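Participant: Give me a model of this one.
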Amino acid sequence: MKKILILSILLTGCSTAYQPHALLGQQGFAETQLSQNHFRVTFKGNEKTSQERASDFALLRASELMIAGGCTNFKVLNSANENIGSLAFPQSHKVNAFSSSIENRILGNSDGSSKLYSPKSTIEVGCATENVSAESRIYASASINESIKNKYQIGMK
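Facilitator: Model (predicted):
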């Protein structure tokens, strides 16, 4: 029982960090190379991750891939955001307001079943030769990378 409680606290402490896709919980980023300097990038968060954060992290990963490929600018060709639902355990006891939502479900401290939602953001990007333009969704790889890392304090000591 102690192990379950510790695991639930570790998993629910905060939103998903900027990290590669992990098997446990299937959270983080993943990419598929469609052709040279053309990728589909997905970021999936947990129930405490905002849709904005998921979108930003997909864009951050895309900028890293473009920088690695020598692309100064990249274009977002397609994008999709969704909330993926998962069922929580049905319960019959009162909610403990001092516990995390997952701990309440594990310990049976919730009223009825509920659905949890995790954001998922998917973008398809390609290297662009055109100039940066918000209307045409062309971004400067280094600028986007730095901006998002600053926003979420990634890689800063």
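Participant: use CA for all of it now, contacts and neighbours both
Facilitator: OK.
Participant: At which residues are the helices of this structure located?
Facilitator: According to DSSP state H, the chain carries its helices in the segments 2-12, 51-68, 101-107, 141-152.
Participant: Pick the most deeply packed of these.
Facilitator: helix 51-68 (a mean of 22; mean count of other CA atoms under 10 Å).
Participant: one more, for comparison:
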Amino acid sequence: MLHAKKLLIIAPILLAACATSYQPEGFTGGYSDMRMGSDLYRVSFEGNGYTDPDRAADLALLRAAELAMSNGASHFAVVDSASSSRQGAFTTPQTSSTTGTVNTYGSTATYNAQTTTYGGQTFIVSKPTAQNLVLLVRDPDEFDGPVYDAQTVAEGVKDRYGID
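Facilitator: The predicted model follows:
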């Protein structure tokens, strides 16, 4: 019973900070980028099992906006994009507890036992990834196609997810 109580106390704490935060890619996910040409980048965001696919897509756009602004471009265009999900399984640890009683009568003893098992559940986890091939656009009037305003995207995504 003690293990079940611990799980009930710990579960809300874990759920409060579960979705992948906006950070460079690490153990729990995050963004990565690679320069493919002078103004061409591949930008990715990988979430964990608690990350919504829309959040992964938005945070990939945020990284593209930051790259544009840090490289002197006011806009960017998404040349190609892809999204996917990796699935994995997580199994909770299993523990068992046995309690019993012994009754004696003369030279005869009887034993009555009960075993209770906790854990051992398997959960399927889906981890979303959003990937964009991004072209930095310095003059949107000279670009033939739709472009994103980097400042507007950065402010909008940061406001939506409470990112400083």
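Participant: Ok, which of the helices of structure 1 comes nearest residue 18 of structure 1?
Facilitator: helix 51-68 (6.6 Å; CA to CA).
Participant: State the span of structure 2 onto which the closest one is aligned.
Facilitator: On structure 2, the counterpart of helix 51-68 of structure 1 by TM-score structural alignment is residues 53-70.
Participant: hmm, who's touching that stretch?
Facilitator: 22, 31, 43-47, 74-76, 83, 128-132, 134, 136-137, 149-151, 153-154, 157-158 (CA atoms under 8 Å, 6 or more residues apart in numbering).
Participant: That stretch vs structure 1, mean deviation?
Facilitator: Here stretch 53-70 of structure 2, set against structure 1 after superposition, deviates by a mean of 0.4 Å using mean CA distance after the TM-score superposition for structure 1.
Participant: tell me how far that stretch is from the chain's mean position?
Facilitator: 15 Å (CA atoms, centre = their mean, to the nearest Å).
Participant: outside of the helix or strand harbouring residue 114 of structure 2, which residues touch it?
Facilitator: Residue 114 of structure 2 belongs to strand 108-119 when elements are defined using DSSP states H and E. Strand 108-119 of structure 2 is contacted by residues 3-4, 92-104 when judged by CA under 8 Å, 6+ apart.
Participant: of all those, which two lie farthest apart?
Facilitator: Within these, 92 and 104 form the most distant pair, 39.4 Å apart (CA to CA).
Participant: which ones are touching residue 124 of structure 1?
Facilitator: Each residue near residue 124 of structure 1 by CA under 8 Å, 6+ apart is listed here: 38-41, 76-79.
Participant: Apply 7 Å and report the result again.
Facilitator: Shown in contact with residue 124 of structure 1 (CA atoms under 7 Å, 6 or more residues apart in numbering): 39-41, 76-79.
Participant: Skip the chain neighbours and tell me the closest residue to the aligned partner of it in structure 2.
Facilitator: Using TM-score structural alignment as the criterion, the counterpart of residue 124 of structure 1 in structure 2 is residue 133. The shortest distance from residue 133 of structure 2 to any non-neighbouring residue, by CA to CA, 6 or more residues apart in numbering, is to residue 42 (4.5 Å).
Participant: can you check residue 131 of structure 2 too?
Facilitator: Per CA to CA, 6+ apart, closest to residue 131 of structure 2 is residue 44, 4.3 Å.
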